[in-house]
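Novice: here is my input; please provide its structure:
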Amino acid sequence: MEALTEAVRAGAGPEELAGLPVPEEYLAAHTRVEDIGMFDGVEDKDVRKSLRVGKVPMPELAPDEVLVAVMASSVNYNTVWSGTFEPVPTFSFLKAYGKLGGWERRHDQPYHVLGSDAAGVIVRVGVGVRRWQVGDHVLASPIQVDDQEATTHADGMLGEGQKAWGYETNFGGLAHYCVVRASQLIPKPAHLTWEEAASTPACAGTAYRMLVSDRGARMKQGDVVLIWGAAGGLGAYAVQLVKHGGGIAVGVVGSEEKAQALRDLGCDLVINRRELGIGDDDGSDPDKVIEAGKRLGRIIRREIGEDPNIVFEYVGRATFGISMFVVRRGGVVVTCGSSSGYQHQYDNRYLWMKLKRIVGSHAANLSEQWESNRLIEMGRIMPILSTVYRLEDIGDAARLVQTNGHMGKIGVLCLASERGLGVTDRAKRDAIGERRLNPLGDGRA
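Specialist: Below is the predicted model of the structure:
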């Protein structure tokens, strides 16, 4: 093992880390350009066959970047998209990015290091980095922006240079090292373990923008919020944000096990999607959509007393028509994804005649990331890590997400040798309590 890697694992200080050479190669979960066609004509695009773990060259650091030794990461659905080469192979993103020239040229490689979450230790800083230094414990925002673009200073998510880090860019977080712009960095909550902390930025930040931000649904006290996939990574953070914001959380899940986990999380009403009669329906039959919407509406009105003000959407094709039907007059459907398919069908009469709104939302800008991280740092929002894999087993971890067999977030240990490391504020952790910190987990640190 390289000296720098050993020093990071041993908890070395800034001076020692800065004095050790950066390795020429590092271990990373990645896809290969030659595998793009491997699933042609295949119905089950099993990501265990396409996600590789092996050594890749260490990239040179740009002036505004830092090199982070990644202690832990997590699986997001874009890892699945990357591994299936759908809806488009990510190498098309890397090639287009590389054509910009300059430092961007590094990203166009025959391999793509994946991962849009990371928690770790800064081991190098570019000459243009001011606010961070070697030895800092940090998280990475899943969004990279161009901070010299004017629009970025209004909302980074609207800038043309905005990209999903580790999906539309290379050198992501499912690796022993990752390259991050300084404008992506977030301080790691001191009471969390590496794997808990790594499970928070992408999903907690996204849910915060969707529900709380003035760029999202603008949730207020008393709002009834319907949350599809409420036991998943996004959904479980949404449940907590709704509850802490004075709202009423209505969660839809696909199994009784997930339903019980949501009740334990404090969800006000939990509905098994099988009760709605939609099963694995793809949402393309308008009559079935309306009937499922009526069944869902009756359940919510019977148990809560009124229709939802907000529908939290990321499932997409299978649920979007129902969401548009069931949200109340003047209500909002806020969407950030389409895991079941991105070609949606819905009856537009329910949109215009009942003055409903659709809000598109994507990840979160850095300010929103810091705000959601503040709630986690304060112990108001908890990590929703359910299980942890090693980097070498990324195929199995991503397959669990691909088949919707998971709850909450799936963590991945990178340089951390075991679970439970990285806590630097033990008093706060003890005050919050281990069980509260792991509401969807197995009780282990």
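Novice: contacts and neighbour counts: CA atoms only from here.
Specialist: Will do.
Novice: how about residues contacting stretch 251-269?
Specialist: With contacts defined as Cα atoms under 8 Å, 6 or more residues apart in numbering, stretch 251-269 is touched by 226-231, 236, 239-240, 243, 248-250, 270-274, 303-304, 407, 439-440.
Novice: in PyMOL, how would I select just the buried ones from those residues?
Specialist: Filtering the contacts of stretch 251-269 down to the buried ones (16 or more other Cα atoms under 10 Å) takes a single PyMOL command:
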select buried, resi 226+227+228+229+230+231+236+239+240+243+248+249+250+270+271+272+273+304+407+439+440
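Novice: from the contacts of stretch 251-269, which land in helices?
Specialist: Among the contacts of stretch 251-269, the ones falling in helices (DSSP state H) are 236, 239, 240, 243, 303.
Novice: how near is residue 125 to residue 101?
Specialist: According to Cα to Cα, to the nearest Å, residue 125 stands 22 Å off from residue 101.
Novice: neighbour count: the two, which is higher?
Specialist: The residue with more neighbours, out of residue 125 and residue 101, is residue 125; 24 against 11, by other Cα atoms under 10 Å.
Novice: so the more buried one touches residue 66, yeah?
Specialist: Yes. Counting by Cα atoms under 8 Å, residue 125 touches residue 66, with 4.4 Å between them.
Novice: quick one more, to check against the first:
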Amino acid sequence: MTGTMSDIQQAIISGNGDELGSLPVPAHYRGMTVHAEDVDMFDGLPSKDKDPRKSLHLDEVPVPELGPGEALVAVMASAINYNTVWTSIFEPLPTFKFLQRYGRLSELAKRHDLPYHVVGSDLSGVVLRTGPGVHSWKPGQEVVAHCLNVELESPDGHNDTMLDTEQRIWGFETNFGGLAELALVKANQLMPKPAHLTWEEAACPGLVNSTAYRQLVSRNGADMKQGDVVLIWGASGGLGSYATQYALGGGAIPVCVVSSPEKAKLCRNLGAELVIDRTEEGYRFWKDDNNQDPKEWQRFGARIRELTGGEDPDIVFEHPGRETFGASVFAARKGGTIVTCASTSGFMHQYDNRYLWMNLKRIIGSHFANYRESWEANRLIAKGRIHPTLSRTYALADTGQAAFDVHRNLHQGKVGVLCLAPEEGLGVRDEQTRAKHLTGIQTFRGV
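Specialist: Here you go, the predicted model:
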């Protein structure tokens, strides 16, 4: 016997989540997918002209088999990350190659190798079922999920699970992601949902909050300390908005780089005082497609020193990649650190190595976060020390438009997606804490 998604939705909304363990699991659910047959649809187009609205589909798909150490989650809300944009435009390569590689790992992993890919690397929701060997999580518990998927059968991952030889990003390099009514995760991806947040607010920090924590705060990243000058690119965006909060909360001095007066205002609303609007100030780090302009690096560095009273950045929080990396290496102080992930403007970085080697600077690669780092980042959300940067939500059927807006940088902060949640504003369990932090929670709303 199978139930319906409506039964599950109503049990959660009515506050009867403890009944979920007795409700039948539906045979199918709705999820946002890309199709293997479409991988060539954008051939010949520049990246900026590839349209996620054409490649993302809302499909009815079978519920996957639940394996040992796994959980099936009823997804109330999810969010858009840049990896969903990459998936939707089939760059830097189609994600079906990831799913095929994963499928070769084991009989159980073959579930992921399908002609469709259910995408999404964030969720908030309620545990529906757990597989054999899961002891810490039960049906009915309200959760969020981080996106690190690991096997941990190799010794390499046991100091830092990000170094596991079979480390993958759930919903990007695995199937059955969070932009759907149901999601399949490993139980060690689950964390408690912050009780003072709505479903859509709780869904949006996961990937970017954990990434920013490791990249900036953790010893595995820049190991930021009080007083550090931190240059933050895209400081009001999905990733940078959390970096800005971590710099401010950790006693550092953020220098926020943005691309409009509206984004500059957002950074100041977060508490940042030093802001550079690179569009208004006209920085052009590339003369043409092949040549950068060191004079622009110098002008940029001088502007930073003007704001900081003569100090260069101890840390550069890098994620645009190709467009900005040369300037980042130049701008960091002698002995400083450039910590990099994502490369949303291009993966092939170019920089003048003289500024790196002769000034003893370091480049650190950072990728998502391990479970401990993700747990600590989520704990700070739950305590109201770091706030979600949700600006807007979309219906599940409008995920293509949401991804398009992120692709074209038409958004602020993070954009959420309602999955089983029928409307915004549901899921708050701690009104007292919410009231205390409401201004911070709503900083990006309506922008």
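Novice: what do residue 125 and residue 66 of the first structure both touch?
Specialist: Shared contacts of residue 125 of the first structure and residue 66 (Cα under 8 Å, 6+ apart): none.
Novice: ok, the counterpart of residue 258 of the second structure in the first structure - how many residues close by?
Specialist: Using TM-score structural alignment, the partner of residue 258 of the second structure in the first structure is residue 253. Residues near residue 253 of the first structure, counting by other Cα under 10 Å, number 23.
Novice: over to the one 5 residues further on?
Specialist: Close neighbours of residue 258 of the first structure, defined as other Cα under 10 Å, add up to 23.
Novice: before we move on, what about the one 10 residues further on?
Specialist: Applying other Cα under 10 Å, we find 17 other residues in the vicinity of residue 268 of the first structure.
Novice: what's it aligned with over in the second structure?
Specialist: Residue 268 of the first structure maps onto residue 273 in the second structure when the alignment is built from TM-score structural alignment.
Novice: now swap in residue 32 of the first structure and tell me
Specialist: Alignment note (TM-score structural alignment): residue 32 of the first structure maps to residue 35 of the second structure.
Novice: look up how far residue 41 of the second structure lies from that match.
Specialist: Here residue 35 of the second structure is placed at a distance of 10 Å from residue 41 of the second structure (Cα to Cα).
Novice: residue 388 of the second structure too?
Specialist: For residue 388 of the second structure, the distance to residue 41 of the second structure equals 35 Å [Cα to Cα].
Novice: which of the two has more neighbours?
Specialist: Each of residue 388 of the second structure and residue 41 has its neighbours counted (other Cα under 10 Å); residue 388 has more, 26 against 13.
Novice: does that one touch residue 205 like I think?
Specialist: Yes. In this structure residue 388 of the second structure lies within contact range of residue 205 using Cα under 8 Å: 5.7 Å.
Novice: ok, how many other residues are close to the alignment partner in the first structure of residue 220 of the second structure?
Specialist: When the first structure is aligned by TM-score structural alignment, residue 220 of the second structure is paired with residue 215. Residue 215 of the first structure has 14 neighbouring residues, counting by other Cα under 10 Å.
Novice: in the stretch 1-150 of the second structure, which spans are helices?
Specialist: 5-13, 52-55, 82-89, 96-103 (DSSP state H, counting those that start in this stretch).
Novice: now the last one: which residue numbers in the first structure?
Specialist: For helix 96-103 of the second structure, the aligned range in the first structure is residues 91-98, judged by TM-score structural alignment.
Novice: what does stretch 363-377 of the second structure give?
Specialist: Going by TM-score structural alignment: stretch 363-377 of the second structure matches residues 358-372.
Novice: one step back: so which of the helices of the stretch 1-150 of the second structure gets nearest residue 181 of the second structure?
Specialist: Of all those, helix 5-13 sits nearest to residue 181 of the second structure, with 7.7 Å by Cα to Cα.
Novice: quick one: the strands in the stretch 251-400 of the first structure?
Specialist: Assignment of strands within the stretch 251-400 of the first structure using DSSP state E, counting those that start in this stretch yields the ranges 269-272, 310-313, 332-335, 357-360, 385-390.
Novice: okay, the ones you listed in JSON lines with distance to residue 46 of the first structure next?
Specialist: Formatted as JSON lines, the strands of the stretch 251-400 of the first structure follow (distance: least, Cα to Cα, whole Å):
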{"stretch": "strand 269-272", "distance to residue 46 of the first structure": "27"}
{"stretch": "strand 310-313", "distance to residue 46 of the first structure": "25"}
{"stretch": "strand 332-335", "distance to residue 46 of the first structure": "26"}
{"stretch": "strand 357-360", "distance to residue 46 of the first structure": "29"}
{"stretch": "strand 385-390", "distance to residue 46 of the first structure": "18"}
